[in-house]
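Colleague: Pasted the sequence and its predicted model underneath.
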Amino acid sequence: MERGKLVVERVEGRSTLTRCFSKYPFKFIVPNKAGSSKADAVWIYTITYGGGVVSGDSMACDVTVGDGATAVLTTQSSTKVYKSVGSKCSQQKMEASIGKGALLVVIPDPVTCFSTAKYSQIQNFKVVPESSLLLVDWITSGRHERGEKWAFSHYKSTNHILLQGNETLFLDTTSLEHGRHGGISERLQDYQVIAMIVLLGPKLKLIQSQIQEDVKKLMSQQLRLPSVSAGCSSESGSSYRLPKPSFLASCSTFGPKGAGVVIRVASMTTESVYNFLQDQLASLEALLGAAPYL
């Protein structure tokens, strides 16, 4: 199987796409202008033929971001994974290398698996201490308008960040499938979206600090018990049951000296996750030429 190839390097002081190759079932689109010309970033859109991933499709690509360059890898809409045929599983693999002082931004729309779909993806990122990476990886429960709620058969997503010398810096796998302990919908209940955001490196330090503060404030507000002054006695307050939050988020650090931050989200609506991403990543507009998810 031939692999797609993307190489972004600094040429005459600007981030430049120096190599681009793709083959069915996907292709890359590189617009001449995706944002402000003052920003130094190359935007690359990944699209699939036929508007989605067909059962048994296998996609693989290599991405290289050279020293000091900036690349944005995104999509035009959600990645639809069609129903599986027999035991066929659709697969996607990406190998990315991020150089010194370089930034790779991976901000796709969510994966949406149709009923009975089977999908697996592996994304490996090789970095050096001066590399920066923003990764968003998320999935919705399916086609709401057709009554599908976590009705796919299998979903697995693995993200692996390796420091030079192949030292594991971050490794995360999300695996959703029906099993002995009930279906996916029974376990996730009313939540329709799960997401993970990873921020790593010197170019994202300010956003790391801000997003941790914002998540802390957001969740403290959502999980705060009503006060006595709000009309609840201490007796009733002791037995008060919090309503289920419509949006949950948590933050944790990883790597040497907390070099990276991972944010995990569960939400009852796709719109609220889009809004969260827009708000938290808006400050990247100056760096990328356009704000993510707008």
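Modeller: Okay, I see it.
Colleague: Could you use CA atoms for every contact and neighbour count after this?
Modeller: Will do.
Colleague: which parts of stretch 24-37 are buried?
Modeller: Taking 16 or more other Cα atoms under 10 Å as the neighbour-count basis, stretch 24-37 is seen to contain the buried residues Pro25, Phe26, Phe28, Gly35.
Colleague: could you point out which element follows the helix or strand harbouring Ser97?
Modeller: Ser97 belongs to strand 90-98 when assigned by DSSP states H and E. In the C-terminal direction, the helix or strand that comes right after strand 90-98 (DSSP H and E) is strand 103-107.
Colleague: contacts for that next one?
Modeller: The contact list for strand 103-107, computed with Cα atoms under 8 Å, 6 or more residues apart in numbering, reads 65, 68-75, 98, 131-137, 203, 292-293.
Colleague: From the contact counts, what lies against the helix or strand just after that strand?
Modeller: Reading on from strand 103-107 to the C-terminus, the next helix or strand found by DSSP H and E is strand 111-113. If contacts are counted by 3 or more Cα pairs under 8 Å, 6 or more residues apart in numbering; DSSP states H and E, strand 111-113 sits against strand 79-81, strand 132-140.
Colleague: next, the one to line up against it:
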Amino acid sequence: MPRPGEGKVDCTVIAGRVHQTLSSAYPLKLLSPEAVHNPDTRLIPAVSYILSYGGGIVHGDQIHVDATAGSGSALLLLTQGSTKVYRQRPGRPPSYLKNPKNDSKFDIHQTYQTLVVDVQANAMVCLLPDPVTCFEHAKYNQRQVVRMADASASLVLLDWVTSGRMSRGERWVFDKYLSVNAVLVGGKLVIRDALLLEDARALSKDRETSSFKRRLADIDVFAYLLVLGPEVAKIAKVFRDEHAEHRIKPFRPNARAVDAEETDIRWSVSEVAEHGLEGVAVRVAGPSTEAVKWWIKKRIGGLQSVVGDSAWSMYYNA
């Protein structure tokens, strides 16, 4: 039996069919709708949704998910809506959320989510959640570790965060957001990227001056995207080519983009070439969730031909 907040996704290809084994315990819930395999695609798709009861992560939650994509499979890990992180509340979290093995590791007054993914040879994982949205005074810690068997494995990983509940006027008023992404190939660390956004208002008499709201006046979303491996080499090339085209043009602050909806999107591309694994790391900042979402979806559209129409529609139409 899994402990509170723990879950497991095991995806295996047997006799030309994909089989998924799921297990989870409150407050975590895993769902696996069937994705139709397109015979024209080499990999067989599987889809799993990572959900939480109550529509978000509450004070004291400790979520841990282990996922494995077996050889020949393309596992899409999705969410239904943004991951909401509720505000810290006084007192201890409920006893039924207690995970004994984590007692010495975590602060019970913060929330934690950990994802460990194993990608076997000739397999692919697409981690494409909706963004994390932290409420006022929330404290959130996220760690995602992807262990790729070798350079034949492929990965698309999207990690993104919004400024908060913008419709309620909450912009960058959470207390802490920490996200760490690590990718290993054959047991060797290839990528380690961390983003820490921590409110410094409590350390300053001038609360407004030191807040995120002032420093990030026109930015409401940060995104980090990894596109790695042979199955998504064409998608990585899309980012490389567009980035190179923009870099060689002279800087004109008042120039408008060809697509007016993308004028306010800021982005950069970094090359990844370690231990035989090749791809790109993309960083994106934008003024709204929708703007960043469609900017990314437009450029990773090549995934449709890799995972098939059925699996792609579950992500693209969300």
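Modeller: Arrived safely, thanks for sending. These numbers come from a predicted model, not from an experiment.
Colleague: what's the TM-score here?
Modeller: The TM-score (TM-score structural alignment, normalised by the length of structure 1) is 0.87; 274 aligned residues with a Cα RMSD of 2.2 Å.
Colleague: quick check, distance from the strand holding Ser97 of structure 1 to the centre of its chain.
Modeller: Remark: strand 90-98 of structure 1 is offset 13 Å from the chain centroid, using Cα atoms, centre = their mean, to the nearest Å.
Colleague: got it, and stretch 280-298 of structure 2?
Modeller: Offset of stretch 280-298 of structure 2 from its chain centre (Cα atoms, centre = their mean): 12 Å.
Colleague: For that stretch, grab the matching residue range in structure 1.
Modeller: Using TM-score structural alignment, the residues of structure 1 aligned to stretch 280-298 of structure 2 are 261-279.
Colleague: Check structure 1 for its longest helix and report it.
Modeller: Ranked by residue count under DSSP state H, the longest helix found in structure 1 is helix 205-222.
Colleague: so how far does that helix sit from its counterpart in structure 2?
Modeller: Superposed on structure 2, helix 205-222 of structure 1 shows a mean distance to its aligned partners of 3.3 Å (mean Cα distance after the TM-score superposition for structure 1).
Colleague: And that helix, how far out from the chain middle?
Modeller: On Cα atoms, centre = their mean, the centre of helix 205-222 of structure 1 falls 18 Å from that of its chain.
Colleague: Next SSE downstream of it?
Modeller: Beyond helix 205-222 of structure 1 on the C-terminal side, the first helix or strand identified by DSSP H and E is helix 234-238.
Colleague: what's the neighbour count on Glu271 of structure 2?
Modeller: When neighbours are defined as other Cα atoms under 10 Å, Glu271 of structure 2 has 13 of them.
Colleague: so how far is Asn141 of structure 2 from it?
Modeller: Counting by Cα to Cα, to the nearest Å, the gap between Glu271 of structure 2 and Asn141 of structure 2 amounts to 27 Å.
Colleague: ditto for Val47 of structure 2
Modeller: To Asn141 of structure 2, Val47 of structure 2 is 25 Å away according to Cα to Cα.
Colleague: Now do the contacts for the aligned partner of Leu155 of structure 2 in structure 1.
Modeller: In structure 1, Leu155 of structure 2 lines up with Leu133, judged by TM-score structural alignment. With contact set as Cα under 8 Å, 6+ apart, Leu133 of structure 1 has these partners: Leu103, Leu104, Val105, Val106, Val198, Leu199, Leu200, Gly201, Leu204.
Colleague: Ok, Asp218 of structure 2 next?
Modeller: Asp218 of structure 2 touches Gly286, Pro287, counting by Cα under 8 Å, 6+ apart.
Colleague: I'd guess it is in a strand, am I close?
Modeller: No - when the secondary structure is assigned by DSSP: H, G, I helix; E, B strand; the rest coil, Asp218 of structure 2 falls in coil instead of a strand.
Colleague: how about it, what's its partner in structure 1?
Modeller: Taking TM-score structural alignment, the alignment pairs Asp218 of structure 2 with Asp190 from structure 1.
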